[in-house]
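K.L.:
Take this sequence and fold it.
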Amino acid sequence: YRPSAINAFTGKDADFQLIAFALEHGLTVATHERPKPNARKRVLIPDVCVAMGVPTVDTFDMMRATGASLHLASAPFDDGALVAPTLPGLE
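P.N.:
Alright, predicted model coming up:
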């Protein structure tokens, strides 16, 4: 990878920490990214997971498998603020 790609991946975003946590605890990482093993301009989560032996799953496949669904707001609260999307059980 280019140095700029590595710096971006290990910078302020927590992607590398998420992968390290999953590795340490035997977890699977859910991501919408698709692997691109020949990429050099950007380090992608699935490619790092493969290199580290961490399983991945597509975000929508995870939602189907767990029965999770998004509940989007259709009306504002009394104070005018919109309801944030939620995942049941993770509110």
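
K.L.:
CA atoms for contacts and neighbours, from now on please.
P.N.:
OK.

K.L.:
name the element the closest residue to residue 54 other than its chain neighbours belongs to?
P.N.:
Spatially, and ignoring its direct neighbours in sequence, residue 54 is nearest to residue 23 (5.8 Å; Cα to Cα, 6 or more residues apart in numbering). For residue 23, the host element (DSSP states H and E) is helix 15-25.

K.L.:
compare with the first, here's sequence two:
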Amino acid sequence: MADPWLIAKAIASDATVVTHESLNHDVRRKFLIPNLCQHLGVPFMNTFQMLHTLDAQFVLSN
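P.N.:
Now for the predicted structure:
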């Protein structure tokens, strides 16, 4: 499982974790990346927030 390594790298690099998972405080059987990030004080966002932040544009060309 790579999730702990991603979070550790974000801590070491002062980076933001990007994930498709959503913050959910009610989940008990699985560790979700956003839950762990929030607990550890690591910034996180979903893919669509990242694309918006980066002002990504998808252009079709011939």
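
K.L.:
For the counterpart of the residue nearest to residue 54 of the first structure in the second structure, give its distance to residue 44 of the second structure.
P.N.:
Matched to the second structure by TM-score structural alignment, residue 23 of the first structure sits across from residue 11. As for residue 11 of the second structure, its distance to residue 44 of the second structure is 11 Å (criterion: Cα to Cα, to the nearest Å).

K.L.:
Likewise for residue 20 of the second structure?
P.N.:
In terms of Cα to Cα, residue 20 of the second structure sits 10 Å off from residue 44 of the second structure.

K.L.:
related to what we said a few turns ago, which strands and helices sit next to the helix holding residue 23 of the first structure?
P.N.:
Contacts defined by 3 or more Cα pairs under 8 Å, 6 or more residues apart in numbering; DSSP states H and E place helix 15-25 of the first structure against strand 29-31, helix 45-52.
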